[in-house]
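1. Give me a model of this one.
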Amino acid sequence: MIPICVQCGTGGNPCRCKVVGPTLGLVAFVAAGIVEWPVGALVYIFKHAKGRRIMGHPATHVYPKVTRSIPI
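-> A predicted model of the protein is given here:
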């Protein structure tokens, strides 16, 4: 099964729906999360704020940037 994400109501293209950007954003989010969440959990033991920032990076930076960069 291949996950497909759909975002409707956007003004980035004439169809007002995005499929490719959110789907690739999800794939990039999962890939970054696999690497960054264990590292963030380890850092969280010593520096709570820094660990939270590392674990939140896929959701706050990776997914939005990938989704916005592909308009379809």
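2. all contacts plus neighbour counts: C-alpha atoms, from now on.
-> Noted.
3. Let me know the helix or strand that residue 51 is in.
-> helix 48-57 (DSSP states H and E).
4. How about residues contacting that helix?
-> 33, 36, 37, 39, 40, 41, 42, 43, 44, 45 (C-alpha atoms under 8 Å, 6 or more residues apart in numbering).
5. For the comparison step, fold the sequence that follows:
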Amino acid sequence: MAVGVPICVECGTRSNPCRCKVVGPTIGFLAFAAAAVVEWPVGALVYCFRHMKGRRIMAHPATVVYPAVTNSIPI
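-> A predicted model of the protein is given here:
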């Protein structure tokens, strides 16, 4: 069984001279996946009682974690 490492590439950015980012988006995706494993089940449980709070918890990895990690690494 072969497991591939996810590689994310973002081209067209102006944060570095090459105009492409590989490290930031890849680490951002891994951080997103780690946060989602924890936050999505918790958000689903909270959603049963408080709909908007549950939605915010489940959206946190995509709206906060991924952009913060991706933008903090310029390459």
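6. just to revisit the earlier point, quick one: which of the contacts of helix 48-57 of the first structure is nearest to residue 70 of the first structure?
-> Ranked by distance to residue 70 of the first structure (C-alpha to C-alpha), the contacts of helix 48-57 of the first structure are led by residue 33 at 20.5 Å.
7. The second structure: which residue goes with the closest one?
-> Correspondence of residue 33 of the first structure to the second structure, assessed by TM-score structural alignment: residue 36.
8. which stretches of the first structure form helices?
-> 20-46, 48-57, 63-69 (DSSP state H).
9. right, and those helices - which one's nearest residue 2 of the first structure?
-> helix 20-46 (9.6 Å).
10. Which residue, other than its chain neighbours, is closest to the residue most central in space within the first structure?
-> With distances taken as C-alpha atoms, centre = their mean, residue 63 lies nearest the centre of the first structure, 2.2 Å away. Once flanking residues are discounted, residue 63 of the first structure sits nearest to residue 25: 4.7 Å by C-alpha to C-alpha, 6 or more residues apart in numbering.
11. Identify the residues contacting that neighbour.
-> Residue 25 of the first structure sits next to 62, 63, 64, 65, 66, 67 when contact means C-alpha under 8 Å, 6+ apart.
12. Export those residues as TSV, with columns for distance to residue 8 of the first structure.
-> Output for the contacts of residue 25 of the first structure, formatted as TSV (distance: C-alpha to C-alpha, whole Å):
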residue	distance to residue 8 of the first structure
62	20
63	17
64	15
65	17
66	16
67	13
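13. per the alignment, residue 54 of the second structure corresponds to what in the first structure?
-> Aligned counterpart of residue 54 of the second structure in the first structure: residue 51 (TM-score structural alignment).
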